[in-house]
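Enquirer: Sequence first, predicted coordinates after that:
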Amino acid sequence: MTTGQTFPQQGDADRTDVGDWERLGVDTSKPHSARIYDYWLGGKTNFAPDRAMGDAIGQAIPSIRAMAKENRAFQARAVRHLVRDQGIRQFLDLGTGIPTSPNTHDIAQAIASDARVVYVDNDPIVLAHARALMVSDEAGRTSYIHADLGNAEKLLADPALTSTLDLEQPVGLLLIAVLMLIADADDPWGKVAALRDALPSGSCIALTHPTQDFDPESVGQVAAAAREGGMTLVPRSRAEVTAFFDGWELLEPGVSPVMGWLPDGEAPADPEAAYYWAGVARKK
């Protein structure tokens, strides 16, 4: 596996002592979205502020853990769809979060062993875990870049990316539960457009985004709790989420409740039980 940064030693990825993580540059005094998500999924790489924020959100939305799992399940379905039905063999996974099996490369390489994945995140904990846990199939490749969505041109020129992905060939761009961390004033639509414009025809984008559309009061409470905890968390409407796909061909069933996007097995009785919009689109 290649990276754009020097990793801590592999053993560091298993450390749970707060002091050890702080020496690696992790701010454990404030909640972080990746660690909250890890907490909801039953992971162990989270700290007291993350758990406190996760529990506060859980008070407003008691089913939040189930929703996080539904969001993760969509990612697996979308990756399988892109590999099997759209012929995608390389992925750019932005805001990948703390590794949780199965990861994108596990899913893709189970179908096409030569699939390649570049993970991108700006959390030092993800950086510490990546080398230990993101071990690729021998026929494929994975890389990790410690970065964010702020500069698409710089990201796409990173040697860890250019040595792993061929930007002349279709790419699957994954933005799973990450765009809500960018305020409207910072133009998340422009940041996504810059990435879309740089990808060749045949590329696909898959994303999920939390919304107030299904339960305005509860999600409003969550957004307020996040602000009080020093986090940016912006739920968006279906129209605002659809705008992230602008100019690309939405694949069926379009922008849908996350549970209703090509579900495995029978359709859910209440597809709006998880408060996310989801969609996949292809560049013509």
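Expert: Received the coordinates, thanks.
Enquirer: Please count neighbours and contacts with C-alpha atoms only from this point.
Expert: Noted.
Enquirer: need the contact list for residue 122.
Expert: In this structure, residue 122 makes contact with 95, 146-148, judged by C-alpha atoms under 8 Å, 6 or more residues apart in numbering.
Enquirer: Use this one as the comparison:
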Amino acid sequence: MANRDGVVMNPAARSHGAHGAEDIASAKERGWRDLAPIDDAYQAGKITTAEWHAAVLNVIEPAYLNGDNPRAQSGHSGDETRWREARCLLVDLLPPNGGTFLDIGCANGHLMESLTVWAAEAGITIEPYGVEISAALADLARTRCPQWADRIWNANAMGWQPPHRFDVVRTGLDYVPGDLRGTYVAHLLNHVVAPGGRLIIGVYNEERHQTTTQDLLRSCGYIPVGTTRADHRHPEMQYKGLWLANTRSSQAVAAADGSGGSDAD
């Protein structure tokens, strides 16, 4: 799924009637008014997981494709300066020796381009790859980045079996319904991230003094190894990111790859 520019807001915050709560919700996720009913329908059992993905895609795909600049086609409403402020902190989460980097929800490929440059400025070399649930956006990414056309796939990362693993994988937890986030992380660590590699979660927007995303991961048994944050234009919010380590051995990974594997540890 293309980046929704934030995390799905807490349902309790969504139901809060105060203007301040709506302001924070909008800062978390620009399209939350369109996306909230989809989450509500899923939680009520009115739509399936596949229908959830399709409904979210129906909101995001036209908005991105109608963007008049590379940032808008990647789900960001700001100028180049704000794009860098909101995304460059991902460099903090990269391993010093770089390696292959998979951007899940790569949209038009702009983050692949940008992060490659920002990482190089920090002395880190990455080889970017992308996967995108929207066929139209994947085609746009291949057109914009012809040098990487054979590295960009059209697939739903939830359940996707890549042709090979990656040293670093970046995703958002909001790419799947809330009750499947632990399963999603398990799938990525078990089948997409290389042994000893990193799974980056972010960038996500979260209240300055809250650790909702970290708490969710911990509740699923995943302890962040590293974190980063930067000031958001909203004074109560911050841009945040973290990474998890794939501690599985090469032998365990080879066994999982050879058998189709299970997401259970």
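Expert: The structure has been received and is ready for your questions. Because the structure is predicted, anything quoted here is derived from the model rather than measured.
Enquirer: Quick check: TM-score for this pair?
Expert: The pair, once superposed, lands on a TM-score of 0.52 when counted by TM-score structural alignment, normalised by the length of the second structure; 189 aligned residues with a C-alpha RMSD of 4.6 Å.
Enquirer: sorry, back to before: looking at the contacts of residue 122 of the first structure, which has the most residues close by?
Expert: Highest neighbour count within the contacts of residue 122 of the first structure, by other C-alpha atoms under 10 Å: residue 95, with 24 neighbours.
Enquirer: And the helices in the first structure, which stretches?
Expert: Across the first structure, reading from the start of the chain, the helices by DSSP state H fall at 18-23, 33-40, 48-60, 64-84, 104-111, 124-133, 152-156, 159-162, 188-198, 216-228, 238-242.
Enquirer: Take those helices and write them to TSV, including distance to residue 176 of the first structure.
Expert: Supplementary listing: the helices of the first structure in TSV, determined by distance: least, C-alpha to C-alpha, whole Å:
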stretch	distance to residue 176 of the first structure
helix 18-23	25
helix 33-40	12
helix 48-60	18
helix 64-84	7
helix 104-111	11
helix 124-133	15
helix 152-156	17
helix 159-162	19
helix 188-198	13
helix 216-228	18
helix 238-242	12
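Enquirer: Residue 143 of the first structure corresponds to which position in the second structure?
Expert: Under the alignment by TM-score structural alignment, residue 143 of the first structure pairs with residue 151 in the second structure.
Enquirer: Distance-wise, check the nearest residue to its match once chain neighbours are set aside relative to residue 164 of the second structure.
Expert: Take residue 151 of the second structure and drop its neighbours on the chain: the residue closest to it by C-alpha to C-alpha, 6 or more residues apart in numbering is residue 129, 5.0 Å away. Computed with C-alpha to C-alpha, to the nearest Å, the distance linking residue 129 of the second structure and residue 164 of the second structure is 11 Å.
Enquirer: Could you check which of these two has the larger neighbour count?
Expert: Under the neighbour definition other C-alpha under 10 Å, residue 129 of the second structure and residue 164 were set side by side, and residue 129 has more, 21 against 10.
Enquirer: Determine which residue in the first structure is aligned with the more buried one, please.
Expert: Under the alignment (TM-score structural alignment), residue 129 of the second structure maps onto residue 118.
Enquirer: Let me know whether that match touches residue 161 as I believe.
Expert: Yes: assessed by C-alpha atoms under 8 Å, residue 118 of the first structure is found in contact with residue 161 at 6.3 Å.
Enquirer: okay, and the common contacts of the two?
Expert: Counting by C-alpha under 8 Å, 6+ apart, the common neighbours of residue 118 of the first structure and residue 161 are 143, 145.
Enquirer: distance of the closest residue to residue 150 of the second structure other than its chain neighbours from residue 109 of the second structure?
Expert: Nearest residue to residue 150 of the second structure, sequence neighbours excluded (C-alpha to C-alpha, 6+ apart): residue 142, at 7.8 Å. According to C-alpha to C-alpha, residue 142 of the second structure and residue 109 of the second structure sit 8 Å apart.
Enquirer: Neighbour count: these two, which is higher?
Expert: Taking neighbours as other C-alpha under 10 Å, residue 142 of the second structure and residue 109 compare with residue 109 leading, 31 against 20.
Enquirer: Could you check which residue of the first structure pairs with that one?
Expert: Residue-level alignment of residue 109 of the second structure against the first structure, with TM-score structural alignment as criterion, gives residue 99.
Enquirer: go on, residue 88 of the second structure?
Expert: Aligned against the first structure - with TM-score structural alignment as the criterion - residue 88 of the second structure pairs with residue 73.
Enquirer: Please report the number of neighbouring residues for residue 239 of the first structure.
Expert: Look at residue 239 of the first structure: counted by other C-alpha under 10 Å, it has 9 neighbours.
Enquirer: Look up the closest residue to residue 203 of the second structure, ignoring the ones flanking it.
Expert: The shortest distance from residue 203 of the second structure to any residue that is not its chain neighbour, by C-alpha to C-alpha, 6+ apart, is 5.0 Å, and that residue is residue 241.
Enquirer: so who does that neighbour touch?
Expert: Contacts for residue 241 of the second structure were tallied using C-alpha under 8 Å, 6+ apart; they are 89-90, 93, 200-204, 227-229.
Enquirer: out of these, which one sits closest to residue 257 of the second structure?
Expert: Proximity of these to residue 257 of the second structure (C-alpha to C-alpha) peaks at residue 200, which lies at 21.3 Å.
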